[in-house]
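Trainee: could you look at this predicted model? Sequence included:
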Amino acid sequence: MSNANSEEAFNIRIGYLKPETVEIAKNELRETPEVKEAAIKELRELLHAATDINYKDDDEFLVIFLRACHFYPQSALEKMRTTAAFRKDNAALVHGLLIEQLKDIFIQYGIVNVLKNCDQHGRRVMIVNCGELWDPAAVPSDDVFRMLYMVHIAAQLEPETQVRGVVCIMDFDGLSMKQVKALSPTFSKRLLTFIQDAMPLRMKEVHFVKQPFIFKLVWALFKPFVREKLNKRMHFHGSDMKSLQKFLSPEILPENYKGTQPKIDYGGADWFTPLEKHADFVREWSELGPAKW
């Protein structure tokens, strides 16, 4: 584990796929050198012909969308369009969004965290603390969304993550009415539209943990926007960590979730630096999408 850990921990892994990941890409995403080459060529042509959207057209960038769409160029173009539409609709939050604008809230507040290690399937695991660790008076829900948005841009840079997908743990420990109020219908709809339409990543599982009785108020807001595909990937565990461990091995989980890894003692201050190293990619990405903003 130690080698993998040091390589995964707070380090955005660029430009390589492990041999077993190449196999997963072939089996799950139809990715072979021939399919990939033809799909990149076709998507580039489709993109050049599209006047309503504006994206980079280098191979690496196109592959982000192609992997999210099983190398079907037409589907990838459609994903580019829905992503652009979302960005336009939420331009006030995401257009021109730079890493530096979020640095303080990433570092000061433990709302959004990423596990040091990947899970037993090699997937990145993000934790969103929606309970007492989140004070909406200090960090409004718009900023929580912007943080989640920023993390997904960084995750896109990892070919391993493009192929293997991501897992999210939504931790509602200590949820009270002040957080429930901040998780408004507007926020719920925006977050779910983003996950389902405008995120060129494979969201494999969403785990809800430590949610108290009051959580049913939150779920009532989210539920109408959840489509069937995502619904099948959502799992509710409450305080039953054995239930969570059916999906995420205790070996990869920290003590916070009754795993064998040490208790989480890291946060934004630890993993913000690798994000900063890729500030140029984030800056470029913040201008892309709609042809006209």
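Mentor: Arrived safely.

Trainee: CA atoms for contacts and neighbours, from now on please.
Mentor: Fine.

Trainee: what about Glu100, how many neighbours?
Mentor: 11 (other Cα atoms under 10 Å).

Trainee: quick one: the helices in the stretch 51-200 of the chain?
Mentor: 59-68, 73-89, 91-94, 99-108, 141-156, 159-164, 177-182, 185-197 (DSSP state H, counting those that start in this stretch).

Trainee: try it against this one:
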Amino acid sequence: MSEFYDDYTSNARHRHYQKTGYHGKGAAIYGSGKMDGEKMTFNKHDANERYRALLILKDLIGASRDLALRDKSCYSDDEFLYRFLFARKFNVTEAFQLLINYQLYRQKNHDILQRLCVLDDTIQMALRDGFPGVLKNRDRRGRKVLVFFASNWDYTQYSLLTVYRAMLLTLEKLIENKQNQANGFVVIVDWTNFTLKQSAHLNPKILKLMIEGLQDSFPVRFKGVHFIGQPWFVEAALSVIKPFLNSKTRERIKLHGSNLSTLHEAVARDILPPELCGEGPQFNPLTWYHILLESSQMNAPPPHYCITQTIPYSKSPPIINANITKGSCNNNNNNNTSDDEMLVKSSKAQQYKGIAKCNNLINDSANNTLLNFSE
């Protein structure tokens, strides 16, 4: 960053400010956006302000000497750059640093990000177990809700790293929608019936890797993380990783224990599944899994500067109708194992045939219209 600012402080900045009408020093008004020294923040609700912020971010990329941005091909991809601006509330300086962090994270963790695609066998297993699940409806503030039923984790078939990879794949798909970029996400983790044996596979190195990626490197906003039914050993693990969390993240992690009424104060019952004592549709992990499958074959391959990959295949998966109940309001396990779950637990599941058409697509707008942005 310091190399960049030394360079940009001179000709590049002066040239850009001349084009956009800024001629002063120090604090200045930039439309309705404010610029205080190097800190530039714009109004995300104003299309002109958003575009001005985009132009400045492009100038920063063009003038940067940072090795993370030696490949500047993302410069011309406006939709990709807007992800970083939304993630930092159109503070251009912070968005630029987040972009650098994102590229550095990709380069540093190239091995674990290889074949990050829904066609990866272990990622499929995680998604089919609901890691993560995505609820159909948004909450009252327009945020998408991700759910995890921790007791369903079969650590003998896929690792915590695979769960993380499946989450990155999910998030990158979801932030293609600008409303998700702007309003962010809520995460609910149900730890009911999560065992001490399962907790032994919560690898500290992977947990730290997840924090580094999701908190500091990925263009996404987590507005709340809610734990319910957490046993003492999960709280102990949380106390170990808390030093790696920034103050804002720590404030947004809420521990509800068995008191679901406090969860319902944060996330309305009408969108939650019955498994969380809600009034919404029953949770089915295959819904989101099938959406990703279908999308992977319909959309163009993602640019190389994104973390996901598109891998074409000749065989397609069968339509599988499953009605899997995960957990209960009384914290009891459902001991009946469905045929679909048995397929997931098979380490060498056969290649699927035919893409499933999912009628319950996530209620997102596929276009770039900005609707109901929350603060």
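Mentor: On my side now, so go ahead. The model shown is predicted, which means the values in this text are computed figures rather than measured ones.

Trainee: could I get the TM-score for this pair?
Mentor: Overlay of the two chains. TM-score (TM-score structural alignment, normalised by the length of the first structure): 0.81; 261 aligned residues with a Cα RMSD of 2.4 Å.

Trainee: deepest in the core, which of the helices of the stretch 51-200 of the first structure is it.
Mentor: Between the helices of the stretch 51-200 of the first structure, helix 159-164 has the highest mean count of neighbours, a mean of 23, where neighbours are mean count of other Cα atoms under 10 Å.

Trainee: so what does Lys197 of the second structure match up with in the first structure?
Mentor: Using TM-score structural alignment as the criterion, the counterpart of Lys197 of the second structure in the first structure is Lys178.

Trainee: that match contacts Pro136, correct?
Mentor: Yes: using Cα atoms under 8 Å, Lys178 of the first structure makes contact with Pro136 at a distance of 7.1 Å.

Trainee: and the gap between the residue nearest the centre of the second structure and Thr192 of the second structure?
Mentor: Geometric centre of the second structure, nearest residue: Leu171, 3.1 Å, by Cα atoms, centre = their mean. According to Cα to Cα, to the nearest Å, Leu171 of the second structure stands 24 Å off from Thr192 of the second structure.

Trainee: test my guess that Tyr289 of the second structure contacts Asp129.
Mentor: No: using Cα under 8 Å, Tyr289 of the second structure is not in contact with Asp129, being 9.4 Å away.

Trainee: which residues do these two both contact?
Mentor: Residues touching both Tyr289 of the second structure and Asp129 (Cα atoms under 8 Å, 6 or more residues apart in numbering): none.

Trainee: now do the strands in the first structure.
Mentor: Along the first structure, counting by DSSP state E, strands occupy 53-54, 112-114, 124-129, 166-171, 203-209, 234-238, 289-290.

Trainee: what would the ones you listed look like in JSON lines with mean neighbour count and distance to His278 of the first structure?
Mentor: Shown next, in JSON lines, are the strands of the first structure (neighbours: other Cα atoms under 10 Å; distance: least, Cα to Cα, whole Å):
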{"stretch": "strand 53-54", "mean neighbour count": "19", "distance to His278 of the first structure": "21"}
{"stretch": "strand 112-114", "mean neighbour count": "23", "distance to His278 of the first structure": "17"}
{"stretch": "strand 124-129", "mean neighbour count": "21", "distance to His278 of the first structure": "18"}
{"stretch": "strand 166-171", "mean neighbour count": "21", "distance to His278 of the first structure": "19"}
{"stretch": "strand 203-209", "mean neighbour count": "19", "distance to His278 of the first structure": "22"}
{"stretch": "strand 234-238", "mean neighbour count": "16", "distance to His278 of the first structure": "31"}
{"stretch": "strand 289-290", "mean neighbour count": "22", "distance to His278 of the first structure": "19"}
